[in-house]
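>>> what's the 3D shape of this:
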Amino acid sequence: MIYVAAGLVLGVIAGLNLNLVYSPEYAVYISLTVLAMLNSIFNMLAENLNGGLTTVKSIVFLAGDLAFALFLGYIGEQLGLPIYLAAIFAFGNNIYKNLKIMLNYLLEKNNKKK
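Now for the predicted structure:
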């Protein structure tokens, strides 16, 4: 857990101090990539609480989410339609669902201790 917290802190510090500039044309792809990664992280956390997380599952979660999001972003750009919003809604719903699963697990664990 210490490594995760240290990596998160170092990532935030590096992100704030580095002067990276990207083209506004890639804003949709970057936002979809970040959201897909967040969705994968929450999927992995929920699976880990259930005891069913494996390395293969985590790679499949990440690759599948990234491929789905970037494919919708690309198709939307080609058609001139905001189809990427479907990925945003799907990932947002999935993140909230996984948060609910994790909170229920923690609440049940806390109730068993009493």
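
>>> drop to CA atoms for contacts and neighbour counts, all remaining ones
Fine.

>>> where do the helices sit along the chain?
Taking DSSP state H, the helices of the chain run over residues 2-17, 27-50, 55-79, 84-113.

>>> which of those sits most buried?
Each of the helices of the chain was scored by mean neighbour count; the highest is helix 27-50, a mean of 18, by mean count of other CA atoms under 10 Å.

>>> show me what it is packed up against.
With contacts defined as 3 or more CA pairs under 8 Å, 6 or more residues apart in numbering; DSSP states H and E, helix 27-50 has these neighbours: helix 55-79, helix 84-113.

>>> who are the contact partners of L62?
Contact analysis of L62 by CA atoms under 8 Å, 6 or more residues apart in numbering lists A36, M37, S40.

>>> of all the residues you listed, which comes closest to G15?
M37 (16.4 Å; CA to CA).

>>> ok, the residue nearest to the spatial centre of the chain - contacts?
Nearest to the mean C-alpha position of the chain, counting by CA atoms, centre = their mean, stands L38 at 1.5 Å. Shown in contact with L38 (CA under 8 Å, 6+ apart): I95.

>>> I have a second one here; can you model it like the first so I can compare?
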Amino acid sequence: MWLPILFLVIGLSLGILTDMRIPDAYSDYLSIAVLAAFDTLFGGIRAHLEKAFDETVFLTGFFFNISLAALLAFIGVQLGVDLYLAAVFAFGFRLFQNLAIIRRKLIDQKLLTKIRKK
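You can find the predicted model right below:
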């Protein structure tokens, strides 16, 4: 479980410390890709807490989610429709759902630990 968190910290540190600017034309693509990456990251943490984590599923899901999100944004730009909003809604919903489940799992584990100590 520590590996995804380590790379999240490294990625955030590199992003904050560098002075790289993303052109406005790519902002939709990047925002969708980041949202898809966070969805996959929290899904991996959830799977780890449920003892169902699989590296192959995690890695293929990571690249598939980012590719699908970028493709939706690209098609939307070509059609002149904000199609990327569908991906924002879907990934945002899953992200908050995963966070809620992670929170519940951590609370349950903490409660079980307290009960076992008594």
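
>>> returning to what we had before: export the contacts of L62 of structure 1 to a markdown table and tack on distance to L16 of structure 1?
Listed next are these as a markdown table, based on distance: CA to CA, whole Å:
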| residue | distance to L16 of structure 1 |
| --- | --- |
| A36 | 21 |
| M37 | 19 |
| S40 | 24 |
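
>>> if we go to structure 2, which of those residues are intact?
Counting by both residues aligned by TM-score structural alignment, their matches' CA atoms under 8 Å, the contacts of L62 of structure 1 that remain in contact in structure 2 are A36, M37, S40.

>>> and stretch 103-117 of structure 2, how far out from the chain middle?
Put simply, stretch 103-117 of structure 2 sits 25 Å off its chain's centre (CA atoms, centre = their mean, to the nearest Å).

>>> map K110 of structure 2 onto structure 1.
The equivalent of K110 of structure 2 in structure 1 is N110 (alignment by TM-score structural alignment).

>>> please apply the same query to T60 of structure 2.
Matched to structure 1 by TM-score structural alignment, T60 of structure 2 sits across from V60.

>>> distance of that match relative to N48 of structure 1?
According to CA to CA, to the nearest Å, V60 of structure 1 and N48 of structure 1 sit 15 Å apart.

>>> got it, and N98 of structure 1?
For N98 of structure 1, the distance to N48 of structure 1 (CA to CA) stands at 11 Å.

>>> hang on, the earlier thing: please tabulate the helices and strands packed on helix 27-50 of structure 1 in CSV, including the columns distance to M44 of structure 1.
Listed next are these as CSV, based on distance: least, CA to CA, whole Å:
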stretch, distance to M44 of structure 1
helix 55-79, 6
helix 84-113, 9
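
>>> of these, which approaches Y3 of structure 1 most closely?
Of all these, helix 55-79 sits nearest to Y3 of structure 1, with 18.0 Å by CA to CA.
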